[in-house]
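Student: Structure here, sequence nowhere to be found:
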């Protein structure tokens, strides 16, 4: 019996699909999935989300992988996706108050 193939979260175009899911009272995004460069730092995901939510730099924003782990801003999206992707998609939960950890 053949084993299932391992899904690579990095697409042929060098991007990772990131899906943002709100938690708590954080607003829901109209568009939840985005393609981000795999070689970009994780802070790019945070900046994109801040922009889409209309948050200022002073507003609190927390991002989590697997509802538990908060990646550091200088971690590469590729590395986070390799460890935490689900079916080739990096799912990030976000909230405006600390929810997990």
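Tutor: Good, I have the coordinates. Keep in mind the model is a prediction, meaning the values are calculated, not measured. Residues are numbered from 1 along each chain as shown.
Student: going forward, measure contacts between C-alpha atoms and count neighbours the same way
Tutor: Will do.
Student: what's around residue 58, how many residues?
Tutor: 6 (other CA atoms under 10 Å).
Student: Contact partners for it?
Tutor: Listed by CA atoms under 8 Å, 6 or more residues apart in numbering, residue 58 has no contact partners.
Student: Included below, for side-by-side comparison, is a second structure:
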């Protein structure tokens, strides 16, 4: 019988068990939790900066599980701007979020008075 290779280690039994071990069960639960969409809503407040037009209504609710890209698309639609028209968005007058950031993460980190403030402009306003 050949001996195992010297640099190859075997996994502990809990990891190598595919018959429903605790670790596998916990990993499956974590994966299922991650797959579920967050059904909660986030209140967003839109504020114009510079010469950007002011919206008639500036408070909206959006699903927390949505990406910020959807917020940008919604803002373009509400303002009547085309895809090529310049639009710059900022959170709390500080930074421009990435389009793939989730609304929930932005809200958890940067909410003010129970809502997420999104500033928008036609020109670059900050860094």
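Tutor: Looks like it arrived, so ask away. Note that this is a predicted model, so its numbers are computed, not measured.
Student: just checking, what residue in structure 1 corresponds to residue 116 of structure 2?
Tutor: By TM-score structural alignment, residue 116 of structure 2 lines up with residue 90 in structure 1.
Student: which SS state does its match fall under?
Tutor: strand (DSSP: H, G, I helix; E, B strand; the rest coil).
Student: Tell me how many other residues crowd it.
Tutor: For residue 90 of structure 1, the neighbour count with other CA under 10 Å is 26.
Student: separation between it and residue 20 of structure 1?
Tutor: For residue 90 of structure 1, the distance to residue 20 of structure 1 equals 9 Å [CA to CA, to the nearest Å].
Student: Next: residue 80 of structure 1.
Tutor: Residue 80 of structure 1 sits 14 Å away from residue 20 of structure 1, going by CA to CA.
Student: Look at the two and report which has more neighbours.
Tutor: Counting neighbours by other CA under 10 Å for residue 80 of structure 1 and for residue 20 shows that residue 20 has the greater number, 21 against 18.
Student: Could you pull up the residues touching the corresponding residue of structure 2 for the more buried one?
Tutor: Using TM-score structural alignment, the equivalent of residue 20 of structure 1 in structure 2 is residue 46. Residues near residue 46 of structure 2 by CA under 8 Å, 6+ apart: 55, 58-59, 117-120.
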